[in-house]
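Peer 1: Here is a sequence with its predicted model. Questions after.
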Amino acid sequence: MAGESRTGTYDVVVVGAGSAGCTLAGRLAARGVRTALVEAGAVVVPPETMPIASLAATAPGHVLNWAYRATLCQGRESTVPRGRVLGGSGAINGGYFVRAPPADFAGWAVPGWSYDDVLPYYRRLENDLEFGAEPVHGRSGPLRVSRPAGHLRAPLTDPFLEACATLGYRAEPDKNAGGPPGAGPVPTNAEDGQRVSAATAYLPPPWGRAEPPLHPLTVHGGHPVEELLLDRGRVRGVRTADGSVLHAAETVVAAGAVGTPALLQRSGIGPEDTLRAAGVAVRRELPGVGRGWSDHPSVYLPLRAALPDPHPDAVAAQAALHLDSGTDPAGDLEVLLFARPFAPGGPAHVMCAVQRPDSRGLLAITSPDPAAPPRLDFRYLRSTSDRHRMRAAVRVAAEILRAAGWDRAGADDGGPQGWELGNDTRLDEWLYTRLTTSVHLSGSAAMGNGPDAVVDPELRVHGLTGLRVADTSVLPSVPRRGPAATAVMIGERAADLLRAC
C-alpha cells in the first residue's frame, strides 16, 4: 500500500510496526477498533528474516534496517541498526527474548507498572514451549518462546554452562521465571529455528498468521511519518512524507527508542534548545524527549574451540550468565555466548555487558526532515562504576573461557591478554578500542511525573491530548535484560490502556 498519498480517518493510528506497534495494532483491530498501522519501511515479511539464525539484515547498509551513526564514547564511533521492516528490530535481531526482572519494575516505581502488574501481559503474549504450564508463564499466547535444544543446541552451549557451574555460578534454567540470576539457556522468539516476530504473531494474513482475519486493520508502508498533526494541544493524527494525512481520535507513537523521540522532536515536542537548533518551532516543551536514555555497553571476546559448527538453524545467542558485580543481587552483568561466528571461518564469541549502566545518552534531531538522521551520543563508560563493572564482566568471561578449555593464552586473536586483564589501565585501553553497543536503547521518552518525564503511567504524553507512546522509549532506564520481550509486553499493556477509546 506504499506509493500513493491518501487520507483516512481511524479510531487509532499506530506509528511504527515494530514489536510494540504490531502487538498493539493487532490487539486493537481484533477488538474491532479501526486501526491504521504506519511503517516507514517495507510492509512485508521477507523470507530472509524468518530463520532465527540469520543476522544478515543487521548489516550496515541493508535495506531492512536504519543504520544510524552514533558516538559510543570519545573517539569511538559505531553504526546502530534498527529494524526498517514489518516487525521492526524484532524481525532482524538475534532472537534474545528475556523478560525484565522484577527488580527493574521495583526500581522504576511507576504506579501500575509493578512486576505483579505486568506479569499477566508477559504471560498473555507467550506460548512457552518448555515452561508454559508454570504459573508465571503462558501457553496460549500468539508468540512462541523456546530455548535451544536437540539439534538446535550448539556444541559450545553445554561446555559454557558447565564452565559456569565449575566456577560456582547458580544454574538458571528458566530466565523468564523472575528468579535470582545465574547461567542458563537463552529464551528465543522462535520455533524449530524459525522466527516468530510480533508481525507474524499478531497481524493477519497477508502479513502474519493471526486469526480470525482482522478487518479493521489498515497497514500503510514505505513512507516515514513526517510530523504529528498538533492542533491547540491535541494531536489529531499524522502526515507522512508522501503527503498522506491519517486522522485519528488517538495517535500512538511506537517508532522505537530512536524513531519515537526523533518524531516527537520533529513535531515540536521536546527540549527547547534542541528544537530551535534544528529549526523546529516549539509546540510543547518537554526536556526529557531524547535525553537521559540508556543502553548496555558491551565488548566481545573471541574464542577458538575444536567443536563442530552449530546447526544452520541454531540461534546465535545460546546461553548467558547473569551475575552480580557486588552491589546488585538482581544481576547487573551479562556474559552471553554467541556460538555462531559473525563471519565464515571466524571465531565464536562471548559478549560482556554492563546491564544497569549509570551513563546516560543524548538524541537530537538536526533538521525537521525525516530523512535526516538524528544525532546519537551514547556517552558510554563515563562513570567510574560503569568502567569498574565492564572490567569485571571481561574478567569473568576470561575465567569461563579458561574453565571451558577455550583459552588461548598469548594468542593474538583480539581478546585481552593476561597482562591487560591484570591491569585496570591497560584493560580500559583495550575496552575503549573494542567497545560496542547491545542495541537495547531505552528511556528516550520515559514514564513518570518528574521534570524530565515525557509520558504518564497510562502512556499519555504530558500536556497533550490524543497522543501516547508505546515502546521501549517509555522505560525509565534500560532493563537488566535485553528489551525485546518487554517491548511486546508494552504493546499488550497499551492495548488495555486504550480499551476505552
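Peer 2: Okay, I see it.
Peer 1: When you work out contacts or count neighbours from here on, use the C-alpha atoms and nothing else.
Peer 2: Noted.
Peer 1: Contact partners for the residue nearest to Ile365 when sequence neighbours are not counted?
Peer 2: Distances taken as Cα to Cα, 6 or more residues apart in numbering place Pro374 nearest to Ile365, at 4.3 Å, with adjacent residues excluded. Pro374 is in contact with Tyr68, Ala262, Leu363, Ala364, Ile365, Thr366, counting by Cα atoms under 8 Å, 6 or more residues apart in numbering.
Peer 1: try this one side by side with the last:
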Amino acid sequence: MPHDQSAAARAGDGPRGFDVVIVGGGSAGAVLAARLSEDPARRVLLLEAGSAPRTPAEVPDAALDGTTVAASVPGHALGWTYRASLLAPDAASGIHMPQREYDVVRGRLIGGSGAVNGGYFVRPRPADHAEWAAAGGDAWSEENALPLLRAMETDVDYGDTEIHGGSGPIPVRRAAEHPVSQAFEAACLAAGSPSDPDKNAPGGGGVGPVPQNVTDGVRRSPAMQYLLPALSRENLDVRGGVAVMRVIVRSGRAVGVEATVAGDRTVFTGEEVVLASGAIATPQLLQLSGIGPADDLRAHGIRCVADLPVGQALSDHASITLSVTPRTTLPAPDGSPFPTALHASALTGEPFELLVGARPLDEIVPGIGAPNALPVMVNLPATGRGSLTLQSDDPAAPPLIRYGYLADERDRGIARHAVRVAADLIRSREFAVVAESDDAPGARLLADDGALDTWVASGIGTTVHTCATAPMGTVADGAGRVLGIDGLRVADTSLLPAAPTRGPAASAVLVGETIARAMRTA
C-alpha cells in the first residue's frame, strides 16, 4: 500500500516549535547544529539514531583512540554494518570479475563515521572546488571555501596564516616522522616524486606527512570539537536513540519527521528539516519519503512527491591493499596509523593515492590482515559510478548498495598504473631498509595488462568514502535545498557531486560549515 504521510504525521505527537530539525549527528550534522545554535533565537533539534555522549568522558574508548579504527570492524557496537556489492565491468573488458560483497561500516554515535575513522584530515583540492562550484554555485569555489576551511581548524604546525587557521575547533597536525614514512618518502623522492610537506596547501601533490585530527592519540572528531562544547546552549536539543523513518511532506513542504524512540512512534516538527545522516542513510530516507526515482518508488508502493535521481550517481574510492613485512621491531606511530602518503597521477592525468601504514593491519582493523604485516593502500580516483536503491519500503531494511569500480578501460588503466608504481616503490632499495614486500604482483604479472586486471579485480576493496547519493545540481541546490520540496535540505557528503580527490573527512566538515553559512544568510 502507498504510504499515507498525513496518517504518518498523526502517528505521534512529538515536540513542537523547532526552527530546524537536523537528522543525523555525524561530521556535517554536528557542525551544522553547533553553528546554527550560535544564534540564541534559533531553536535547533538534532536527532541521532546512535548514542549521544554529552562529554568527552562519555565517548567510548574505541571512538577516542585515534591510533586504530577498531570501531570500524563489521558488527562493532559503534557501527552500522551494511552489505554492498560490485557492479560487473563492461562485457568487452575480457576480465573475470568475481562476485564480490563488502561490509560497509558507518559510525553509530554522535560524530558518525568521523568519530571512528582513521584521523585523515586532508582538504579538498582546487579541482574538487571547481567541480562543486559548477554544480552548486560560487559558495563552493576555492576562494569562498577558504575562510571556512581556516575557521574549522587550529593548524598545530603552521598556525594562523593566509591559508591556515589558528583558532578553529579542530586541531590539525602532520604526522610525526616514523621509520616507515622516512623510508617511503626516500623511495618516492628517489623515483622523482616531489616533496609535499603540507598537503593542505594548494599544490600538485607529491610525498609527505598526512594531516590528521588526532592529537595525543585522541581522535578529535567534529562532534567532540564542535558539538559537545555547545550542548549547554538552551536553544540546542540533542537526542540519541532516535530512529527517523521518513520525512513528512505536506503539499510540497517538509514539516517534520516520523521516528521511533524506544519503540514508540512519534513526530518531530520544525520550520526546516535537514538530512545529515550520511551518504547511505540520507538517500534512503529521501526515497522512503517519496523523493527519488518515481518508478523505483512506485515499485515499493511509495507515493512519489518529487521525481529526482536520488542514489543514482554513488561515488566512492576503490582501494587495493598490498602488504609489507617489517625487518625489525618498529615504534608505534604518534597518532594516526597512516602517517605518510604519495599523491600522484596516472598517465591519463587522474590522481591516485598511496597511503602507507605504520602499524600492522590487524592492529589497525582487528581481525583483518596477517599479523605484523604493514598495509600499503592503493586508493583510486572515484571515476566509476554506483547506485543506492531501496529493497523495501520498510525503514529497517538496509538499502541495496552497488559500487561501480573498474567499470571501463579508463578505470582499469588507472588501477594498473597505480599498482605498478606501488610495487616499484615497496621493492625499492630505499624502502627495503625497513620492510620487504609480501604480496605485490611479480614482474611477469605486472607486465601483462590482462593478468594484472584480473589480479586487481580479485582484491578490489572500498575506502568507504561514499558521496554523491543526493548531489548538488540534480537532487539539491548549492544551499542543500532539495529540488521541488520546500523546507528540506541535505547537509552531508551525499550533496557532493563526486567524492573529493582525497579522503572526505575534512570535506564533510566543510559541507556542514557551507550549509550553515547558507542557512544563516537566507
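Peer 2: Cool, the structure landed. Bear in mind the structure is a predicted one, so any value in this text is a computation, not a measurement.
Peer 1: TM-score for this pair?
Peer 2: Comparison of the two superposed chains (TM-score structural alignment, normalised by the length of the first structure) gives a TM-score of 0.92, and 480 aligned residues with a Cα RMSD of 1.9 Å.
Peer 1: Ala259 of the second structure reaches Thr266, doesn't it?
Peer 2: Yes - with contacts counted by Cα atoms under 8 Å, Ala259 of the second structure reaches Thr266, the gap being 5.4 Å.
Peer 1: Comparing the two, which shows the higher neighbour count?
Peer 2: Ala259 (25 against 20; other Cα atoms under 10 Å).
Peer 1: Helix, strand, or coil at the more buried one?
Peer 2: Secondary structure state of Ala259 of the second structure, per DSSP: H, G, I helix; E, B strand; the rest coil, is strand.
Peer 1: what's the counterpart of it in the first structure?
Peer 2: Superposed on the first structure with TM-score structural alignment, Ala259 of the second structure falls opposite Thr240.
Peer 1: Would you mind measuring from its match to Gly221 of the first structure?
Peer 2: Applying Cα to Cα, to the nearest Å, the value for Thr240 of the first structure to Gly221 of the first structure is 10 Å.
Peer 1: and what of Leu161 of the first structure?
Peer 2: Taking Cα to Cα, one finds Leu161 of the first structure at 43 Å from Gly221 of the first structure.
Peer 1: Could you tell me which residues make contact with Arg220 of the second structure?
Peer 2: Leu64, Ala115, Ile170, Pro171, Asn213, Val214 are the contacts of Arg220 of the second structure under Cα under 8 Å, 6+ apart.
Peer 1: Who wins on neighbours among these?
Peer 2: That'd be Ala115 among the contacts of Arg220 of the second structure, by other Cα under 10 Å, with 32 neighbours.
Peer 1: residue in the first structure matching that one?
Peer 2: For Ala115 of the second structure, the residue aligned by TM-score structural alignment is Ala91.
Peer 1: For that match, which residues are in contact?
Peer 2: Thr49, Met50, Gly83, Val85, Arg195, Ser197, Ala198, Ala199.
Peer 1: let's see it at 6 Å
Peer 2: Counting by Cα atoms under 6 Å, 6 or more residues apart in numbering, Ala91 of the first structure makes contact with Ser197.
Peer 1: what do you get for Ala183 of the second structure?
Peer 2: Contacts for Ala183 of the second structure (Cα under 6 Å, 6+ apart) come out as Glu430, Phe431.
Peer 1: Please, which helix or strand holds the aligned residue in the first structure for it?
Peer 2: Aligned by TM-score structural alignment, Ala183 of the second structure pairs with Pro159 of the first structure. Per DSSP states H and E: Pro159 of the first structure is located in helix 157-166.
Peer 1: Burial check on the equivalent of Ser294 of the first structure over in the second structure, number of neighbours?
Peer 2: Matched to the second structure by TM-score structural alignment, Ser294 of the first structure sits across from Ser315. Using other Cα under 10 Å, Ser315 of the second structure is surrounded by 30 other residues.
Peer 1: separation between Ser315 of the second structure and His76 of the second structure?
Peer 2: Taken as Cα to Cα, the span from Ser315 of the second structure to His76 of the second structure is 25 Å.
Peer 1: what do we get in the second structure for Leu475 of the first structure?
Peer 2: Using TM-score structural alignment, Leu475 of the first structure pairs with Leu496 in the second structure.
Peer 1: which residues touch that match?
Peer 2: Ala468, Pro471.
Peer 1: Could you do the one 4 residues further on as well?
Peer 2: Pro500 of the second structure makes contact with Pro124, Asp128 under the criterion Cα under 6 Å, 6+ apart.
Peer 1: does it count as helix, strand or coil?
Peer 2: Assignment for Pro500 of the second structure (three-state DSSP): coil.
Peer 1: now do Leu264 of the first structure
Peer 2: Going by three-state DSSP: Leu264 of the first structure is helix.
Peer 1: That one maps to what in the second structure?
Peer 2: In the second structure, Leu264 of the first structure lands on Leu286 (TM-score structural alignment).
Peer 1: Same check on Leu381 of the first structure?
Peer 2: Aligned partner of Leu381 of the first structure by TM-score structural alignment: Leu406.
Peer 1: for that match, what are its contacts?
Peer 2: By Cα under 6 Å, 6+ apart, the contact list for Leu406 of the second structure reads Arg412.
Peer 1: what's the answer for Cys352 of the first structure, then?
Peer 2: Ser298, Val299, Glu334, Val335, Ala393, Val394.
Peer 1: how does it look with 8 Å?
Peer 2: Counted by Cα under 8 Å, 6+ apart, Cys352 of the first structure has contacts Ser298, Val299, Tyr300, Leu301, Leu333, Glu334, Val335, Leu336, Met390, Ala393, Val394, Ala397.
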